[in-house]
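> what's the 3D shape of this:
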Amino acid sequence: MEEYRLLIKRIIMFIGLIAIVFAFGTIGYMIIEKWPFIESLFMTAITISTVGYSLPEQISNAGKIFSMILILSGVSIVLYGISSVTSIFLEGDLQKYLTLRRRMKMIEKLRDHHIIVGVGRTGRHIVSEFLRSGEPFVVIDVDEEKIKHLETLFDKEFPYIIGDASDEDTLVKAGVKRAKSLVTTLPDDTKNVFVVLSARTMNPRLNIISRASDASAMRKLLYAGVTSVVTISEIAGVRMAMMALNPDLISFLDVVTFSGERNLRMELIKVPENSPVVGKTLAELQIPQRTGLIIISMKKGGSYIFNPKGDTRIEAGNALVVLGDLEGVNKMKEIVKKG
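The predicted model follows:
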């Protein structure tokens, strides 16, 4: 972002120098030749532009010397302006600026999106999962090279902001007030706390998930207003123990969670109030036959019904936890939406 600020400063400086030269020339002619303002301004304009008008007969020697100084100043400023504009095209600054504007407009249109803070080893996997899900998201990181590396790795572009996520201006640019969730994966627990504090202040309804290195950091994050905390070491320890105790089960869960050959995934599909499936039973909908999905559970209020029976009736606000491939999940979403 700093390079774009420098570009704007360069353009503003050029305009400012032109204005200073015009003011210098106009005031100079008014003092030296005692000309009115309009005549002095006009003389300054034709002198700087070197359009070739002849000098007034009554101009003094002091005025001639002043005109030469003004011509040299004007030419120097014009050459500076040309070199600045040329560098914009040659160095690709214009293209970078236009790309930034397009990316910012894309972010401004997002609603109910997700914000991913940090694209290190943890953030990379999160970006991969969001790209696979098709959910809209914005990435925040201080290192643009890391983001560009991910775009190359996944062969897909996505909106991002270069900046410090603990800075409110950065979160505003990412659309935190319109976002559905924020996931912060920074390796520094203190920075995660500041990100959570800023995000919670700006959006009290935001679902905030943060990584933590230990239990003390977890308590600080909870005080800061985080919704959920993930302790990387705990998850790694449990997984390694399960791999030793139940290797076959872990292999199956890997297929479900991390997309094996069949691209299986587990999804929670919410049923809105106006859905045509409200009031119908699972048997009537024939979900396995129509989508190939397995219904693992149904969420009713704050509780889950595991392996729901066919006579279970769907109500508005329920959610179905299903297992299957992406095509089947998309079919199920269409059924919930259109019947």
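
> C-alpha only now, for contacts and for neighbours.
Fine.

> Counting neighbours, which bits of stretch 75-88 end up buried?
77-78, 81, 84-85, 88 (16 or more other C-alpha atoms under 10 Å).

> from these, which two are the most distant?
Spanning the widest gap among these are Ile77 and Ile88, at 16.7 Å by C-alpha to C-alpha.

> Could you pull out the strands in the stretch 1-150 of the chain for me?
114-117, 137-141 (DSSP state E, counting those that start in this stretch).

> Before we compare anything, build this one as well:
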Amino acid sequence: MNQRPRQGPVRTLPGLRATTIVALWLGIVTVLMIVGALGYVWLQKGWSFFDGLYMSVNVLATLGFGGDHALGRAGKVWTMVLSVMSVGVIFGTVGLMAQLLIEQAGSGRRRDRRMQKQIDRLQGHYIICGYGRVGSMVADELIGEGRDVVVVDIDQTSTVRAQEDGLLTVPGTATDDETLLQAGIVRARGLVTCVDSDPDNVFVVLTARALNPDLFIVGRAGSKEVLAKLQQAGADRAVSPYVMGGRRMAQLAIRPAVVDFIDSAMSTSTLDFSIEEIPVPADSRLVGMTVGRLRAHGIFTLAILKGAAAYRHAPLDDQLIESEDHLIVSGTSDSLRALDEV
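Got it, this is the predicted structure:
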């Protein structure tokens, strides 16, 4: 299942109605003040429009007569009429606003239920904890790769922004078991924690690893010292944006063409050529196959990862592919998609 396409900011019907109700209320009050003022001018001899407006505002605002103008019988009747109308406006507005609040609450609950049902259907998705600058960039990359993404963030502004970007969200703290379970951590393929606090990132890793021992976890570190702590907590990879940014800038200065080529190969939207990692489980059809057979189908094996960190670079054609290997391969999109048919 691909991530649903991004969409523009969502304006709900209740949100539009709130603006309409306020504008309508202001319009009615303005009309009542003007009509009330004209009524006093017509009924009370010698009154100016300002006198009538003063009395009209007094009646509509306080439901009483506190002016220093003597009223005749007709003026008193008109005051009672204005008072009744002002009461109607007040109660009508209160009723509409109460209905609006109820509808907003109900609409929010229905939206949350629909979103949770979508999350419950996901398999092999990625969870992003923290939707700040780093988290939003991670989401962009994952969606560009056609991956399903669920965002977990305790900040309402961040979750609303993620929803406006077309993402599924779970509001809450990522250090809470229930929040991660709602995000489908048991069925997820990977988790990226990039909240602002290093201690929180470490605790998220601990919590996620306990809930899903097979989950691939990437943790963000604000400093070099935290990198080791994240890996000790159970992160498969620990990344410092500052360290990585510094290394990348240095590599761009030294060998820009190499960096540009790798970037192009890693981006599925730039070239019809990419570099991919292919895990080989025990039941894979690739087990026992040679590297040369893959080459015959347009798939070039750049390296084979055996064990924790034992790479075999540029393996020969007679190299056998074994269970639990990880192949680093390159090829066109069509050849990589046809890998299962090899």
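
> TM-score for this pair?
Overlay of the two chains. TM-score (TM-score structural alignment, normalised by the length of the first structure): 0.63; 248 aligned residues with a C-alpha RMSD of 3.0 Å.

> circling back to that earlier point, select from the buried residues of stretch 75-88 of the first structure every entry located in helices.
If you go by DSSP state H, the buried residues of stretch 75-88 of the first structure have 77-78, 81, 84-85, 88 in helices.

> thinking again about what came up before, which of the buried residues of stretch 75-88 of the first structure lies closest to Leu70 of the first structure?
Ile77 (10.5 Å).

> surely the closest one meets Ile15?
No: using C-alpha atoms under 8 Å, Ile77 of the first structure makes no contact with Ile15, being 9.5 Å away.

> how many other residues sit next to Asp148 of the second structure?
23 (other C-alpha atoms under 10 Å).

> Next up, the contacts around the alignment partner in the first structure of it.
By TM-score structural alignment, Asp148 of the second structure lines up with Pro136 in the first structure. The contact partners of Pro136 of the first structure, taken as C-alpha atoms under 8 Å, 6 or more residues apart in numbering, are 110, 112-114, 130.

> Now the buried members of these.
Judged by 16+ other C-alpha under 10 Å, buried ones among those: 110, 112-114.

> circling back: just the strands of the stretch 1-150 of the first structure: most buried one?
Comparing the strands of the stretch 1-150 of the first structure by mean neighbour count (mean count of other C-alpha atoms under 10 Å), strand 114-117 comes out on top with a mean of 25.

> hmm, back to that, now render the buried ones among the contacts of Pro136 of the first structure as TSV, adding distance to Thr44 of the first structure.
Compiled in TSV, these are given as follows (distance: C-alpha to C-alpha, whole Å):
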residue	distance to Thr44 of the first structure
Leu110	50
Asp112	56
His113	55
His114	56
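
> From the residues you listed, pick the one nearest Gly301 of the first structure.
Using C-alpha to C-alpha, those come closest to Gly301 of the first structure at Asp112, 22.0 Å.

> Next, find the distance separating the closest one from Ser213 of the first structure.
Using C-alpha to C-alpha, to the nearest Å, Asp112 of the first structure is found at 29 Å from Ser213 of the first structure.

> What of Ser76 of the first structure?
From Ser76 of the first structure to Ser213 of the first structure the distance is 58 Å (C-alpha to C-alpha).

> cool, and Gly81 of the first structure?
From Gly81 of the first structure to Ser213 of the first structure the distance is 52 Å (C-alpha to C-alpha).

> Report the secondary structure state of Val287 of the second structure.
coil (DSSP: H, G, I helix; E, B strand; the rest coil).

> According to the alignment, which residue of the first structure corresponds to it?
Using TM-score structural alignment, Val287 of the second structure lines up with Val278 in the first structure.

> Can you give me the neighbour number for its match?
Val278 of the first structure has 18 nearby residues by other C-alpha under 10 Å.

> Hmm, it is touching Ile314, no?
Yes: with contact defined as C-alpha under 8 Å, Val278 of the first structure counts as touching Ile314 (5.4 Å).

> Thr291 of the first structure versus the counterpart of Gln319 of the second structure in the first structure, what's the distance?
When the first structure is aligned by TM-score structural alignment, Gln319 of the second structure is paired with Thr312. Thr312 of the first structure sits 18 Å away from Thr291 of the first structure, going by C-alpha to C-alpha.

> in the second structure, which residue is closest to the centre?
The C-alpha lying nearest the average C-alpha coordinate of the second structure belongs to Ala162 (C-alpha atoms, centre = their mean; 1.8 Å).

> quick one, what contacts that residue?
Contacts of Ala162 of the second structure (C-alpha under 8 Å, 6+ apart): 131, 151, 168-169.

> Please identify which two of those are farthest apart in space.
Tyr131 and Leu168 (11.7 Å).

> My understanding was that the match of Gln319 of the second structure contacts Leu282; is that so?
Yes: with contact defined as C-alpha under 8 Å, Thr312 of the first structure and Leu282 form a contacting pair (6.0 Å).

> Tell me which of these two has more neighbours.
Neighbour totals were compared for Thr312 of the first structure and Leu282, and Leu282 leads with 18 against 15 (other C-alpha under 10 Å).

> That'll do, ta.
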